[in-house]
Every structure is written in C-alpha cells, then in structure tokens.
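In: next comes the sequence, and after it the predicted model I'd like to discuss.
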Amino acid sequence: MEALGMIETKGLLASIESADAMLKAAEVRLLERTFVGGGLVTITVTGDVAAVKASVDAGAAAVTRIGEELLVSQHVIPRPHSELGETILPPTPISERRKEMPEPEEEPEPDVELREEAEQPEPEETAKSEEETAPADNDPDLKTDVAEMHKEDMDRLVEKAGLDKAIETIEKCRVVKLRNLAREYDDFGITGRMVSKANKMELLEEFRKYYSQK
C-alpha cells in the first residue's frame, strides 16, 4: 500500500459524491466505506501518493460544492505502515471482493423416476385423506379455497367442520395470506405492525386461541 486517502462526510449522499469524484480524478482503488455513526461516513482509497492526494482533493471539493458543512475532515497517509492495513483495513478492496466470491453450487436434479415415486401417495393414505376432507367438500356453504378465504369463511368453516379442520385448511395458506386474514379480525391476539412481523406458526396459534375462546 503506497498511500492511504480518507474523507469523512456527513450523510450518505455526500459520501457517494466524494467517492465518485475521487475515483474519477485519479488512478486509485476504493478500499472501504465505513459508517462511523451519527451520520458520519468515511471513504477510504489507496494508490500511489500523488494519485491519492489528487483524489482526496477532488473528493473534498465535490463535497463542499454540495455544502461546506458536509465535509468533516480529509487526510492522506503516505506509505502507511504494513501493520496499519492488517489491523484496521480490509485486505481486499471493495471493487475486488465480488470477484472473489465463489459461485453458488447448483444442486443436482434428483432422478426423475425417484421423484415421481416420492410424489405418488400410498393408496391407504389417499383414501384416508379423501375421508377426512369429505365433510367439508360435500357442503356447498364451506369455502376451502385458501386463496379466497376471509373471516366469514373461516367462521363458517370452524362452525361446521370444527376448529382442527379449519386450522388444517389455513395451514396451506402462505404467511402473507394469513397476515391479511388476521387483519380482518377486530380482537385478534396480534395487532398493528406486529401482524407484519409474525411468522406462520405464530399466526396459526393465534387463530386457534381466537376460536377456542368463542
């Protein structure tokens, strides 16, 4: 590392402007962007001494054009000690880190025949499943299409098919649908912004509690 150049700014916008100007002004590499705290951001570049000095001057000038109060400090360290880079700076510049990231390995496709066999249910299980769903399917008043399930449909399903069957039905819903369904209840156990943060298991448990108390 021949030289180290740093500019500290207030706010992300000023830091982006300074980084852009620094990289355009001279042959330097972007080494690090650090969020110090309190809105302060430090941009660090490296390169030969002359290039880093020109780069820092250009970055500082770009920030002051936006607002002089946005430039907190600027500094150039010529020929920093090797241990400095090892202790406080990343060993690889930001621009080169993406190149070093390994490509994700693709999982091999399972054998087609094995997959088809796994997807075919056993005859006994199929018959049992049909028996369990028969009461709900034979009743035209019950809606079991989870994509169009609303509170009124859930109330009717609990009343006619039982709570366990109703919970089993909405278990097929995605968590987004369960959250939308929960918002239709006035006295649901999870309310407000907490609904958006609740996972599927928490929502199903609250539905069970809600109807158990009815």
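Out: Perfect, I can see it now.

In: only C-alpha atoms from now on, for both contacts and neighbour counts.
Out: Noted.

In: stretch 43-54 spans what distance, first to last residue?
Out: Length of stretch 43-54, first residue to last, Cα to Cα, to the nearest Å: 15 Å.

In: buried set for that stretch?
Out: The neighbour-count check on stretch 43-54 (16 or more other Cα atoms under 10 Å) flags 43-49, 51-54 as buried.

In: cool, stretch 195-205 as well?
Out: 195-196, 198, 200, 203-204.

In: export the buried residues of stretch 43-54 to a markdown table and tack on distance to K172 and secondary structure?
Out: Output for these, formatted as a markdown table (distance: Cα to Cα, whole Å; DSSP: H, G, I helix; E, B strand; the rest coil):
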| residue | distance to K172 | secondary structure |
| --- | --- | --- |
| I43 | 49 | strand |
| T44 | 51 | strand |
| V45 | 52 | strand |
| T46 | 55 | strand |
| G47 | 57 | strand |
| D48 | 61 | coil |
| V49 | 63 | helix |
| A51 | 61 | helix |
| V52 | 59 | helix |
| K53 | 62 | helix |
| A54 | 61 | helix |
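
In: now, the most widely separated pair of the buried residues of stretch 195-205?
Out: Based on Cα to Cα, the longest span within the buried residues of stretch 195-205 runs between S196 and L204 and measures 13.9 Å.

In: pull up the gap between D57 and E32, please.
Out: Distance of D57 to E32, given as Cα to Cα: 18 Å.

In: and for R156?
Out: Note on R156: its distance to E32, by Cα to Cα, is 59 Å.

In: ok, structure two:
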Amino acid sequence: MHQAIGIIEIKGLASAITVADTMAKVANIQIADTESAKGFGWITVKVEGDVAAVNAALEAGEQTAITTDSYIAKKVIPRPGEEIFTVFWPKEQTEPEKPVETKSIVEPENVAVSEVKAEATCNLCHDPLCLRVKGDPRQDCIHFEEEK
C-alpha cells in the first residue's frame, strides 16, 4: 500500500532533473514517474513515500525550482485510493510486442532493394514504401519533389 504520493510541476527538463535529484537526496522517497505535458515544456515529477518524506521532498523541490524560476505547482496526496494508480500510473503492458511485418521493395528488374516496415514511417507522405522515418531530413522522402 502506498502511504503518500507527491506531484510537482516544473518548467523545462533540465530543471525537472535538478528538482528530482534534490528531492531524492533530501528525503527517503522513490521517484515513481516523470511525465511531460503537451505544451509549454512542463514536466511533472511524481514521487512516493511516507507523508513526512514526501512533504519534505516537495518543499525542497519547490525551493530549488523557485531559484531557477521554473516552479509551477505541487500537491501531496496522503493515503491515495487505488483508483489513482490505475488512472495516473497505468501498469506497463506485459504482452510482448508483435513483430513488425516487412515486405520487399522490388525494382523493375525484380531485384529486392531493401526491407521496410509495412506501416508508414514517413510523417510527410505516409507512404509505406518511403524509407524516410520521422526525424530524418525532408529530402529523404520519396515524395519530396512532389510536395514543392
């Protein structure tokens, strides 16, 4: 059973790491999870431990974040219900990942060029035959000239 959980929101990843490090050094807590928000660069650091340790850790984390002007909010929940953990800390899937199907790209001379994933990996053209993956330069997309 979990005695208490604490949540602190911080602006920026570097500040969140510094705050989490400070909290772990100050009190006997476990860092349960970190979660990044959809916008503004906010990071939520979630900790667990007894109520006094979580309070001390969040106070120290708040002071560290205030010095770098990255503090947003904090909250301590003593003796949380189990429903909190099923919603905000979903258990990792224990099922093994399905293998990705592959298919050959064949040139007109019937020579296989390479193996690619059957799913579309290019976020520009969404073509499963495109070898570009998200993060690669746009010029690597086979439809780059068509998009101009």
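Out: It's in. Just so it is clear, the structure is predicted and the values come from calculations on it, not from any experiment.

In: which of the buried residues of stretch 43-54 of structure 1 lies closest to K177 of structure 1?
Out: In terms of Cα to Cα, no member of those lies closer to K177 of structure 1 than I43, at 43.5 Å.

In: ok, now which ones touch that closest one?
Out: 6-8, 15, 18-19, 30-34 (Cα atoms under 8 Å, 6 or more residues apart in numbering).

In: derive a ChimeraX selection command for the buried subset of those residues.
Out: The ChimeraX command for the buried members of these (criterion: 16+ other Cα under 10 Å) is given here:
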select :6,7,8,15,18,19,30,31,32,33
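
In: which ones among the contacts of I43 of structure 1 map onto strands?
Out: 6-8, 30-34 (DSSP state E).

In: what are the buried residues along the host helix or strand of D153 of structure 1?
Out: Using DSSP states H and E, D153 of structure 1 sits within helix 151-161. By neighbour count on 16+ other Cα under 10 Å, the buried set for helix 151-161 of structure 1 is 153-154, 157-158.

In: same thing with stretch 62-82 of structure 2?
Out: Buried residues in stretch 62-82 of structure 2, counted by 16+ other Cα under 10 Å: 62, 64-65, 70-71, 74, 76, 78.

In: cool, stretch 23-30 of structure 1 as well?
Out: 23, 25-30.

In: now the two most distant members of those residues.
Out: A25 and L30 (12.4 Å).

In: ok, the buried residues of stretch 195-205 of structure 1 vs E131 of structure 1, which is closest?
Out: Closest approach between those and E131 of structure 1, by Cα to Cα: L204, at 23.8 Å.

In: just checking, that closest one touches E168?
Out: No. Taking contacts as Cα atoms under 8 Å, L204 of structure 1 lies outside contact range of E168: 9.4 Å.

In: any chance of the ones in strands among the contacts of I43 of structure 1 in TSV, with distance to E116 of structure 1 too?
Out: As requested, the ones in strands among the contacts of I43 of structure 1 are arranged in TSV below (distance: Cα to Cα, whole Å):
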residue	distance to E116 of structure 1
M6	60
I7	60
E8	60
L30	52
L31	52
E32	51
R33	51
T34	52
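
In: which stretches in structure 1 count as strands?
Out: Using DSSP E, the strands assigned to structure 1 run over residues 3-10, 29-37, 40-47, 71-78.

In: which one of these lies nearest to S129 of structure 1?
Out: Nearest of the strands of structure 1 to S129 of structure 1, taken as Cα to Cα: strand 29-37 at 56.3 Å.

In: just checking, what packs against the closest one?
Out: helix 12-25, strand 40-47, helix 94-100 (3 or more Cα pairs under 8 Å, 6 or more residues apart in numbering; DSSP states H and E).
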